[in-house]
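**Student:** Okay, sequence plus prediction incoming.
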Amino acid sequence: MIVLFCGPPASGKSEIVKRLVKELEDWKLIVSDEFKRKTYRHMFIETERWAGRVRYLILDGTFYKKEWRDRIREIAEVRREEVFTVYVTCSLETCLERNRLRKEQIEEKAVSIIYNQIEKPEKANLSLDTDILSVDEAVRMLTSAICPGRVS
C-alpha cells in the first residue's frame, strides 16, 4: 500500500508520519524535503523503486498539484499497489505559525502561495484537519483506516 500524504506546508504531515511509522511494520518513508531539486521527479523514482517491496510505502510531501498525485497512482497501478491518500490541512494562519516555529523554515510567501494553489484531492481516503485533531487522534484514525482489524 502506498500511503500518500498531501497538504500545505506546516500543516502537520511530517509530525503525523513520524508517529505513524512507530505503529507500523515493514515500511519505507520517502520525504520530499530530502530532495533539494527536481523534488517530485525524485519522489517518482523512489516510488517506482520501492512500490511493492514493503507493506507500507509512505510518501510525505505537499503533492499540491493533482498531476503529481496522478503520477503516483499510475506507478501504483503498474505495481498493483493500492494508494491511500491522506489530505492534511489546517488554516493558513496555523501553517504560518507552525512554520515560524520550525528549525528549517520555509519563506512565508512560499507557504502562502502553496496554500492558495493547492489542488485539493477530490477523493482523499482520509482528511485530517490539524486545527481540530491532535497528532495522536490523527494517527489513531489513520491506523484504523490502513490497518483494518487492528486494535489501537
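**Tutor:** Received, thanks. Residues are numbered from 1 along each chain as shown.
**Student:** okay, CA-based contacts and neighbour counts for the rest of this
**Tutor:** Fine.
**Student:** hey, where'd the helices end up in the protein?
**Tutor:** Applying DSSP state H to the chain gives helices spanning 13-23, 39-50, 66-78, 92-101, 108-117, 135-146.
**Student:** How many residues are close by the closest residue to Ile114 other than its chain neighbours?
**Tutor:** Closest residue to Ile114 apart from its sequence neighbours, by Cα to Cα, 6 or more residues apart in numbering: Pro8 at 6.4 Å. Applying other Cα atoms under 10 Å, we find 27 residues neighbouring Pro8.
**Student:** what separates Pro8 from Glu122, distance-wise?
**Tutor:** Distance from Pro8 to Glu122, counting by Cα to Cα, to the nearest Å: 15 Å.
**Student:** Glu23 now?
**Tutor:** 27 Å.
**Student:** Repeat that for Leu128.
**Tutor:** Distance from Leu128 to Glu122, by Cα to Cα: 14 Å.
**Student:** okay, now the one to match up with it:
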Amino acid sequence: MKAGEDARGARSEKPKKLGLCVLCGLPAAGKSTFARALSHRLRQESSWAVGVVAYDDVMPDAFLEEASARPLTKAMELIQSARPSQWKSLRQELLKYLEYFFLAVINGCQMSAPPSRTEAMWEDFLTCLKDQDLISSSALEAQSHYLLTKTAVSRPLLLILDDNFYYQSMRYEVYQLARKYSLGFCQLFLECSLETCLQRNGQRPLPVPAETIHLMGSKIEKPNPEKNAWEHNSLTIQSPACTSEARLKLTDLLLTALENPIKYVEENVEQKVDSCFRTT
C-alpha cells in the first residue's frame, strides 16, 4: 500500500475535500445525540457526505461489556493494566479501517479489507458505512472488496469519530492519520457537568459505572490549542444547549478544516511520542 505517494498523487489530480472530526467528552455528555443531529444538518444544509463512527458501536461488544460490568477497580484494571495492549490495539485497528476507507476515496477505487482484522469489528465497521450510504453492498464482498457510493466520492466528505477521547494521545493518533493523507482535521469537545452526565448515565439500559465517570472527569485532557499546535482547530460546545453563536462557530470550524487540509510532512508518521501515550 503506497499510502503517502498514492494519496498525494490522486489529490493533486483531482482535489477532494475530506476531513476527520474528533468528538470527545465524558460518557453520557450527549455526544451521540449531538453527532446524529450534526450529521443530519450537514447533509441537509451543506449537501456533504457525512459518516458518524461511534466507537461504542464498532468496538467488540464482548470486550466493552466485560469492562462496563465490572466495578471501578476491576474495570480500570482490565482496561488500563490487565490488557492495555489489547485495548490500544483495537483502537489502532479501527484507525486502520478508516485509513483503508480514505485510501479508496482518495484513489477513486474499491475499498479493500485489511489482511489482518477482527472479523466482528470489521463487519460492524462495514455496517456503519453502509447505513450512512458511504459503501454499497455488492457481490464483490466475497472477494473482500467494497464499492464506494456516489455520495461518498462526489461530495465533500466528513467523518465524525464519536468517543470519549479523554487523553490527548488518543486524539493525536487521529491527527497523525489526517496528516498522513492531507485530510482536514478538527476537534469538538462537548462540555457537560459531571452531575448531568451521572444523571443521564443512570437512565441508560447499560450504564457505565459511576465511579468510572468520576475518574474520567478527573483525568480528562481537554483540547489545549495554546499548548499543542496540532489542536488549534478545536471548539468547546456546552451540552445540552447549543446556541446560535455556537452553531455558527461550529460551521466555521468544519469549513475551515475541509478548506485547509493538513499539509503532508515527509517524515516518519510514527513520531517519537509513544513514551507519552497512555493506554486505555
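**Tutor:** It's in. Remember, predicted model here, so these are calculated numbers, not experimental data.
**Student:** about what we covered before: would you mind finding the match for the residue nearest to Ile114 of the first structure in the second structure?
**Tutor:** Matched to the second structure by TM-score structural alignment, Pro8 of the first structure sits across from Leu26.
**Student:** doesn't Glu195 make contact with its match?
**Tutor:** No - using Cα atoms under 8 Å as the test, Leu26 of the second structure is too far from Glu195 to be in contact (11.2 Å).
**Student:** Next one: Glu13 of the second structure from Ala120 of the second structure, what distance?
**Tutor:** Distance from Glu13 of the second structure to Ala120 of the second structure, counting by Cα to Cα: 36 Å.
**Student:** And the two? Which one has more around it.
**Tutor:** Counted by other Cα under 10 Å, Glu13 of the second structure and Ala120 do not tie: Ala120 has more neighbours, with 13 against 8.
**Student:** helices or strands next to whichever strand or helix holds Lys88 of the second structure in the packing?
**Tutor:** Per DSSP states H and E: Lys88 of the second structure is located in helix 84-107. For helix 84-107 of the second structure, the packing partners by 3 or more Cα pairs under 8 Å, 6 or more residues apart in numbering; DSSP states H and E come out as helix 3-13, strand 111-112, helix 168-180.
**Student:** Just tell me the aligned range of the second one in the first structure.
**Tutor:** With the alignment judged by TM-score structural alignment, no segment of the first structure is matched to strand 111-112 of the second structure.
**Student:** rewinding a little: distance to Glu245 of the second structure for the helices and strands packed on helix 84-107 of the second structure - can I get that in TSV?
**Tutor:** Below are those laid out as TSV (distance: least, Cα to Cα, whole Å):
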stretch	distance to Glu245 of the second structure
helix 3-13	34
strand 111-112	39
helix 168-180	26
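**Student:** quick one: which of the ones you listed is nearest Ala37 of the second structure?
**Tutor:** Comparing these against Ala37 of the second structure with Cα to Cα, the closest turns out to be helix 168-180 (22.1 Å).
**Student:** so the closest one versus helix 3-13, what angle?
**Tutor:** Between helix 168-180 of the second structure and helix 3-13, the angle comes out at 50 degrees (axes from the mean of the first three to the mean of the last three Cα atoms, to 10 degrees).
**Student:** Comparing Leu128 and Glu122 of the first structure, which residue is more hemmed in?
**Tutor:** The neighbour comparison of Leu128 of the first structure against Glu122 (other Cα under 10 Å) goes to Leu128, with 25 against 8.
**Student:** Need the counterpart of that one in the second structure.
**Tutor:** By TM-score structural alignment, Leu128 of the first structure lines up with Ile237.
**Student:** picking up where we left off before, for the residue nearest to Ile114 of the first structure, what are its contacts?
**Tutor:** Contacts of Pro8 of the first structure were listed using Cα atoms under 8 Å, 6 or more residues apart in numbering, and they are Thr62, Tyr64, Val88, Thr89, Cys95, Val111, Ile114, Tyr115, Ile118.
**Student:** Please indicate which of those residues has the highest neighbour count?
**Tutor:** Thr62 leads those on contacts (other Cα under 10 Å) with 26 neighbours.
**Student:** wait, it sits on Ser11?
**Tutor:** No - here Thr62 of the first structure does not reach Ser11: they are 9.4 Å apart, not a contact under Cα under 8 Å.
**Student:** Tell me the buried residues in the strand ranked longest in the first structure?
**Tutor:** Taking DSSP state E as the criterion, the first structure has its longest strand at strand 83-89. For strand 83-89 of the first structure, the neighbour count (16 or more other Cα atoms under 10 Å) marks Val83, Phe84, Thr85, Val86, Tyr87, Val88, Thr89 as buried.
**Student:** how about the fifth one, what's its match in the second structure?
**Tutor:** Taking TM-score structural alignment as the criterion, the aligned counterpart of Tyr87 of the first structure in the second structure is Phe189.
**Student:** Ok, Leu142 of the first structure next?
**Tutor:** Per TM-score structural alignment, Leu142 of the first structure is aligned with Leu250.
**Student:** give me every residue that touches that match.
**Tutor:** Leu235.
**Student:** number of nearby residues for Ala124 of the first structure?
**Tutor:** For Ala124 of the first structure, the neighbour count with other Cα under 10 Å is 17.
**Student:** neighbours of Lys109 of the first structure, just the number please.
**Tutor:** With neighbours defined by other Cα under 10 Å, the count for Lys109 of the first structure comes to 10.
**Student:** Show me what it lines up with in the second structure.
**Tutor:** In the superposition onto the second structure, Lys109 of the first structure corresponds to Glu211 when matched by TM-score structural alignment.
**Student:** pretty sure Gly7 of the first structure contacts Leu92?
**Tutor:** No - judged on Cα under 8 Å, Gly7 of the first structure makes no contact with Leu92 at a distance of 11.3 Å.
**Student:** Which one of the two is surrounded by more residues?
**Tutor:** Gly7 (27 against 17).
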